[in-house]
Each structure stands twice: as structure tokens, then as C-alpha cells.
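Novice: no sequence on this one, just coordinates:
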């Protein structure tokens, strides 16, 4: 990028503009996934919506490609673009809670930890995520699922409005009554339609939850998963629990004798009376005797941050995902096979339940295309050592390829990898894709926002 363009950005914007020669540049381009080594020509740290509006105009005038960074958790690194400009929203980390209306306005650069902290003070929460360092923006625009989904739905089911800077640099509000087509697309359509500078959410009463962790030997995976697939969907919606294959980390609350062992597990969250959690989990010994079972009341933000230290920024990551409406015996066998072959201590597979309240929203009410799915699966190869990058990637790809035939065909958009095909993006949106392409043509006809799991403007296929 020409020096004059950088200088123009620096004189126009309130936030700092970083180029490769700046001392902060290397740190600024680092994202959560250390497997990504992308070098933008500039990183524009936007102080507010006005900065975003101006930055888009300057990027367009320069003929550069743009990417948008909220929390920097994009597994495939779509918040950076080689030789282009990253619109970095990280300075916009603010939350304003209205406890009487039970709503929260949230800046586009906020993390889940910011949102959870602010709402917890009023005994409220948004259903979103399981890792508090995740960016609110990317999680929401992909649909958003987490511990509270069975009780309160997807994150997008609780989105009331969004302020969006469009590709032409104008700022609009999207809601059920203002630009409703754009609002529909934002609820699951990813970062295809603009830069969201603020979100407004509906909040729910959540303060102290019951937390449980049940761990079984990996050899019990078949029996446990067959039990889990029947037990959880019929359980009260106050109870949620995601299934995992994992290596037990060396620390509390796990006893030393199971540290470093391959296991299968369920991490439970109970939004009813925490004193009733043990009764809700009375059946956990039915499939096999647990190697470890832990329950405790816990403030909701503590549950949200439980895994933060285990998987900090700067690790090597490769992931893929799929939706499932059933777990066949054949699929269960695949989980047992690859759970027994976990290549590194942090690599894992999770199955997140997305039934309950999420199923009571109409299939065409939002861009999320899988209201009939019961689980969202992700296979994640994780390790601190770059020398193991190929190993964790291959485990993940092999796992996905063997399990994919038992899936519904598409994935949670935030679990798509960088090297997946356009057909996979289409499969993720199912028959909503053409409607999304029409809305894309209206709000971004030139596909300015294409550093994402891209939906092409309808005109591009005319």
C-alpha cells in the first residue's frame, strides 16, 4: 500500500493505523490461531462507527481488499487479508445494560467476557458461546450457540437490533422494523453484509448456575454416547451438556490419577436451582462408571471462562464442523475411533446441543439454516508446537471425512475451515442461500465484504 494512503488514513481516523514498519504491527496482526501467518498492508483500529465509515471509503478508494476483526477468534483467519486492510474493532469494547428493559447494547469489538461481566451484575445473560475470549461480533453473526441454547435459544434469537456500516460507508440500523431484510441476513449470515458496530440483545435471568463435569474412560465412548443421545434431548431445558472426547488436563478439578488420559466427557450447565443438579444428573452412571464426576454451583461468567487458560491465544488450530439430527451407531463408532487416536493433549471434539428453545424459532425466521439439527459438532486439532500442525490437521480432516456421511451436510458457519469449498458454504445455508445472495446484491453488490465464508451477490450468478 502506498505511503500516501496510510498517511491519509492516519490523518482522517481517530484510531491508530498500523503498517508493517510500526512497532505494534506484529502484535496487532497476531490472532487467536497461531497457524495463521497473514500480513495485511495496514491494520486500522477503529475508535468508533465514524472511523469505520471513513475507513471503508479510504479502502475502497485505494482499491484494497478489506477484512473485519472483532475478537480475532476466526479459526481460518478471515479477520486478516494478505496485502489488504484489517478493520479492527477491538477499541470498541463497551457494554451498556438496561436492567429494567433486560437489554444490552454492545460494541462491535467486545468479547464475551465484557458482555458476561456487565450483564452478570444484574443477574442477566445472553446465550452465547463457551469461551469468554471469543468476540461477540463473529459469534453472533454466525448464529451463536452455547451453554444456554436449550433454555434461551441461539444468540441471534436474542438479537434485537444492530448498527451496521455498509459497503458504501453509510451507517444503518437493522431490526424487525428497520431494514428487516438486512436484519434477517445478519442473524446467521456471517460477516457478508457490513461491519456491525453495535449489537442490541435481549437478556435473560441467569446468575448462578449448576456446573457439572462427568468423565468416563475412552473405552466407554460407545456406551456413553448412545446414552447421551437419548438422555439429553428428553431432559428438561434447564439442563444442557456438551459431549467431548479429550485428554484430561493436568490440573484441578481433575484428580492426578487421570491427568493425561484420553477420556470422553460431558460438561453440564443447569439453569434451574443449582441444588437440584445432582438429581438432574442421577443417571450419569448408567452407561458406565465415571472416572470422575464433579458438580458445583458457579457464577455464570466463571463457567464461561472455565476453558480460557487451557486454550489461550497463540496455539496452532485447525477445525471443521457438521450438523447432526441423529447420532447413528455408525457415527458413534467413528467418535470412539478418533477419540482413541487424539494426537495431542489439547485436540478435541465437541457436540453442542442446539435443540430446545432453538427449535421453537421458525426455520425461515432467520438466516440460520438448521433449525432441525440437534447437535453442532466441531473437530479441533490444537497444539502449541508448529511442528505438529500437519498432524493435528490430518486428524481433524480424517475425523471429519469419516463422520461427514452421517451428518446433515452443512456446518455452523463459524466452524468452516479456510480450505473448504463454496459448496460447503452453500450447504451451510441450505435453501436460504439464494435469499442471502439477493440481500447481498442489495447491500454489497460489489462483494466488498468477501474475506469471510462468502455469499456471492446474486448478480454475480446472473
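Specialist: Looks like it arrived, so ask away. All figures in this text were calculated on a predicted structure; none of them were measured in a lab. Numbers count the residues shown, from 1 in each chain.
Novice: From here on, just use CA atoms for contacts and neighbour counts.
Specialist: Noted.
Novice: so which helix or strand takes in residue 352?
Specialist: strand 348-353 (DSSP states H and E).
Novice: was I right about residue 40 contacting residue 79?
Specialist: No - applying Cα atoms under 8 Å as the test, residue 40 and residue 79 come out as separate, 10.0 Å apart.
Novice: what packs against the strand holding residue 352?
Specialist: On a contact count with 3 or more Cα pairs under 8 Å, 6 or more residues apart in numbering; DSSP states H and E, strand 348-353 meets strand 239-247, strand 375-383.
Novice: what residues does that strand touch?
Specialist: Applying Cα atoms under 8 Å, 6 or more residues apart in numbering, the contact partners of strand 348-353 are 145-146, 149-150, 240-247, 339, 342, 374-382.
Novice: Nearest the geometric middle of this protein, what residue?
Specialist: Compute the mean C-alpha point of the chain, and by Cα atoms, centre = their mean the closest residue is residue 139, 4.1 Å away.
Novice: thinking again about what came up before, the more surrounded of residue 40 and residue 79?
Specialist: residue 79 (26 against 22; other Cα atoms under 10 Å).
Novice: picking that back up, just give me how far the strand holding residue 352 sits from the chain centre.
Specialist: The chain centroid and the centroid of strand 348-353 are separated by 13 Å under Cα atoms, centre = their mean, to the nearest Å.
Novice: repeat for stretch 150-169
Specialist: Relative to the mean C-alpha coordinate of its chain, stretch 150-169 is positioned 14 Å out (Cα atoms, centre = their mean).
Novice: now stretch 297-304
Specialist: 19 Å.
Novice: One more: stretch 128-138?
Specialist: 6 Å.
Novice: hang on, the earlier thing: figure out which of the helices and strands packed on strand 348-353 is closest to residue 201.
Specialist: Closest to residue 201 of the helices and strands packed on strand 348-353, according to Cα to Cα: strand 239-247, at 21.5 Å.
Novice: Second structure follows, compare the two:
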């Protein structure tokens, strides 16, 4: 259905009836704010929804879901709007935009926070750090909390406190039939299990309750940059160190291109480098012993590891990940064997743009101690998550960049079990969704989907198709 056709089907009276039941607003094609409202962070997804409903609360979400069901509209749910795989927008359907739902209530005694689903990690960290508390959040502060959490959530606290989803204690969900349910260990426990790693398959999550932990306000964190010539040595020594690192320390190896930043010598600008990033989630003074060996993996070009505010580390990479570029992310859980390191270095030498990267996220610690059956996120055995990122400021040639990422992922995945991180599948192809879950977990997710969304209204995600749609 084209936009013009949608406008014909959704007449002014029909849309007016929807608007009358909202405290939020409806944005339509032709409105002055439409182009801004339809735009997402990832420019590779340029869609034209028939309607964008900007919700201010749960009642608006209920109304939008009921409207979408009655008009048989494709539904996209938008939180932070990074839209790596394009799920938070669509052509001709309805976007349920939660970005105005951005409140949070912190209980510092119980160390809990109830956060509305439109918050970004920068928003949430601002509230929780006022009490010296935090939960595992994204590496970019503009990332929305909801999609990140529902797919797992890997960040600087993953080894100390587990995934974001491991710290989810409850969620409010509007289901496909317009009901509002609270999912936790006692109420709707199967839905609660599924929400922790099963993505946005089961309804519109309108608020999330997290367990918080003492973190900061100062941490020992930052970046150490090594030259390409030392890449194999750096990664090999890092691999050896990870077996001994305390849970408080989480590290990421980034095979990237040196940006033209003032702390890097001009002669390395635009050249391939290895960046070791990390954070010690304990007292900075206590972290020096753990961080010290990271400074001796090779001969640093720059050493920017030191005490900084936790929120500073959470937003440190933001300037490199601004909106408007074209992005494709894919992933593989791997073991960093010598052969895997060879594959990673081969792919690093063929990155198609200076902005395309390979990230090696250290896992283990609290992440690995969660029983595989406890949540839908069950890929607990791997020691490293490799994210393969194709990124370009231009649309021209981007299809070829995406193909590079897919082929790179294919080669790198041979050094693991072939599994993927559900938040970074690249797209919603059925084989990639299956690669994110063991068979038994996938079948259990199907049963939950059958209960809460049997018609697959919520299918713009890494989709778990219900039995009726298989």
C-alpha cells in the first residue's frame, strides 16, 4: 500500500478519531514535522510510514495498538530510533513512537529504577548516577534502553553485572490484543523469560524495571591505541590476559581506522590501528593493577586510560557514532584462537571504509554465570562476541559494504558455533534469527509468541513467527 493509498484508506475522520483518544500527537505525510519524525539514526533505512503516533504514556500505546489492529496496519515500535536493522520504521504502516515516554523513578534504597521505554542510556544514566548507581547500558549513550535490553544488552558492566536483560526485574507490556500486563518472576513468568533476550516479539514494552548496582561516579576507563604492525601481538596477549582479568574489568578490542583526533599523531590519521578500550567497575585506585598489563600489550601510540566519570565513559564514543550515516551490523560469538585472529586481521585489512570496524567484546564473568535456561538469551558459552560493522556517510556503494560485512562475518563465524547476537543480526532473515537461539529456546519462544501475539502483529524485529504463520 503506497502512502497515497494509505491516506485514502485512513481518511481524516478515521485519523481524527484516533487523535481524539490520545494525549500525544499524530504525524502524517505532508505535515511540516513529518520528515523529521520519520527519520531514524541509521540512514540506510529511509521509510515513509502512513502515520507516526507520538505516545506520551501507556494509554496512548494501547490506543495506537488497537488502531493498528482495527485498520490492519504494519506496526513498527520506536524507542531510541537507532534502528540498526530498520525495525523502528516502515513504509505505509504505523510507527508507535515512544520517545516522549522518557521518565524514570529511582529507588536508591532497593536499588531499583522504573524507566519508561523511550529513554536513552544517557537519559537513564543521568538519573541513576545521581545516586551512584547504574545498570549495564549501551556503549553509545544515544542508544535506546528498550531494544537494547530486550535483545540482551552488552556494555561496560557486562562482566561485573551481566547483560542489561539479566538485570531486568519486571516490564509493563501492551500486548497485541490491547491488554496491559506486568511480566516478572511471578506474573506472566514465561513472557518475562522471553523478554530477556527474545526481542520485541511479544508486545510493546512501555516500562522496564532494573536492578541497579553501585558504580562510579568515577571509574578507571578509557582507550589505548596500538599500531597495526603490532595487531597480532596485541590481540594474542589480550587473549591471554582475559583468562585472568577480574570481573570488574570489561574490555573491547576494536580493529579500526585512526580518526583525525588531536590526541593521535597526525601521521597515524587515516591508518588502520588496534584500539583497546576498557572499564574497571570498581574503585579506580584498585583497578590500576588490573589495567596495567593492558598498557604493555605493545607500544602504545596513545594511552588515554585513567580515572573519569562513569557517564564520561558511557558517552566517550558518541562523537564517532552520530546520526545520519549508513550502518550495517552483524555478529558472531567466537573463540579467539590463532586461526580466528588470522581471520580477523585479514578482514581488518579489507574494511571498505574508514568507519567500518570489527569489535571483539570480552565476555565471561557475571555474563557466563547466568544459567542458560534462565533467560531467552542463552549464548553464554563463548568468551568473545565479534561485531562486524559496515558504516559509511554515503549511500553510494553501501550495498557492497554490506556484502563485505556479511562475508567477513561468515569467515569469522567459523571460529565459533555459528551463533549470533540477536541485537546485531544485520536483518531479520529467518536463518539469522535461528542462529541467535538454540532449537529448544526457539521453540519455547514460539510458544510464548503463540500466547501473546498469535497473528504476528509485532513482526518488525528478529521475528519469532507464531505457529499459525509458520
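Specialist: Here it is on my side, so go on. This structure is a prediction, so every number in the text was calculated from the model and none was measured.
Novice: which stretches of the stretch 51-200 of structure 2 form helices?
Specialist: 58-71, 121-128, 145-150, 158-161, 189-195 (DSSP state H, counting those that start in this stretch).
Novice: The third one aligns to what range in structure 1?
Specialist: Spelled out, that is helix 145-150 of structure 2. With TM-score structural alignment applied, helix 145-150 of structure 2 matches the range 136-141 in structure 1.
Novice: what do you get for the last one?
Specialist: Helix 189-195 of structure 2 lines up with residues 180-186 of structure 1 when matched by TM-score structural alignment.
Novice: average distance between the matching stretch and structure 2?
Specialist: Stretch 180-186 of structure 1: mean distance to aligned residues in structure 2 after superposition is 0.4 Å, counting by mean Cα distance after the TM-score superposition for structure 1.
Novice: starting at the chain centroid, how far to that stretch?
Specialist: 19 Å.
Novice: Neighbours of the counterpart of residue 243 of structure 1 in structure 2, how many?
Specialist: Matched to structure 2 by TM-score structural alignment, residue 243 of structure 1 sits across from residue 253. For residue 253 of structure 2, the neighbour count with other Cα under 10 Å is 22.
Novice: Quick check: residue 253 of structure 2 vs residue 231 of structure 2, distance?
Specialist: Going from residue 253 of structure 2 to residue 231 of structure 2 by Cα to Cα, to the nearest Å gives 10 Å.
Novice: which neighbours do those two share?
Specialist: residue 274.
Novice: in a helix, that's where residue 331 of structure 2 is, yeah?
Specialist: No - looking at residue 331 of structure 2 with DSSP: H, G, I helix; E, B strand; the rest coil, it is strand, so not inside a helix.
Novice: What is the equivalent residue in structure 1 for it?
Specialist: Residue 331 of structure 2 maps onto residue 321 in structure 1, by TM-score structural alignment.
Novice: next one: residue 49 of structure 2
Specialist: Under TM-score structural alignment, residue 49 of structure 2 pairs with residue 40 in structure 1.
Novice: Its match sits in which helix or strand?
Specialist: Per DSSP H and E, there is no helix or strand for residue 40 of structure 1.
Novice: From residue 217 of structure 1, how far out is it?
Specialist: Taking Cα to Cα as the measure, residue 40 of structure 1 falls 45 Å from residue 217 of structure 1.
Novice: What's residue 214 of structure 2 aligned with over in structure 1?
Specialist: With TM-score structural alignment as the criterion, residue 214 of structure 2 pairs with residue 205.
Novice: How about the contacts made by its match?
Specialist: With Cα under 8 Å, 6+ apart, residue 205 of structure 1 has these contacts: 123, 124, 125.
Novice: residues contacting the last one?
Specialist: Residues counted as contacts of residue 125 of structure 1 (Cα under 8 Å, 6+ apart) are 116, 119, 203, 204, 205, 206, 207.
Novice: Can you list which of these carry over to structure 2?
Specialist: Retained in structure 2 by both residues aligned by TM-score structural alignment, their matches' Cα atoms under 8 Å are the following of these: 116, 119, 203, 204, 205, 206.
Novice: Buried ones among those?
Specialist: 116, 119, 203, 204, 206 (16 or more other Cα atoms under 10 Å).
Novice: and the residues you listed as a markdown table, adding distance to residue 170 of structure 1?
Specialist: Listed next are those as a markdown table, based on distance: Cα to Cα, whole Å:
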| residue | distance to residue 170 of structure 1 |
| --- | --- |
| 116 | 30 |
| 119 | 30 |
| 203 | 29 |
| 204 | 32 |
| 206 | 36 |
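Novice: What about the aligned residue in structure 2 for residue 435 of structure 1, how many residues nearby?
Specialist: The equivalent of residue 435 of structure 1 in structure 2 is residue 444 (alignment by TM-score structural alignment). By other Cα under 10 Å, 15 other residues sit near residue 444 of structure 2.
Novice: Just confirm residue 444 of structure 2 is within a helix.
Specialist: Yes - assigned with three-state DSSP, residue 444 of structure 2 falls within a helix.
Novice: Do a quick rundown of the helices in the stretch 251-400 of structure 2.
Specialist: Under DSSP H, counting those that start in this stretch, the stretch 251-400 of structure 2 gives helices at 284-291, 310-314, 338-348, 366-369, 398-413.
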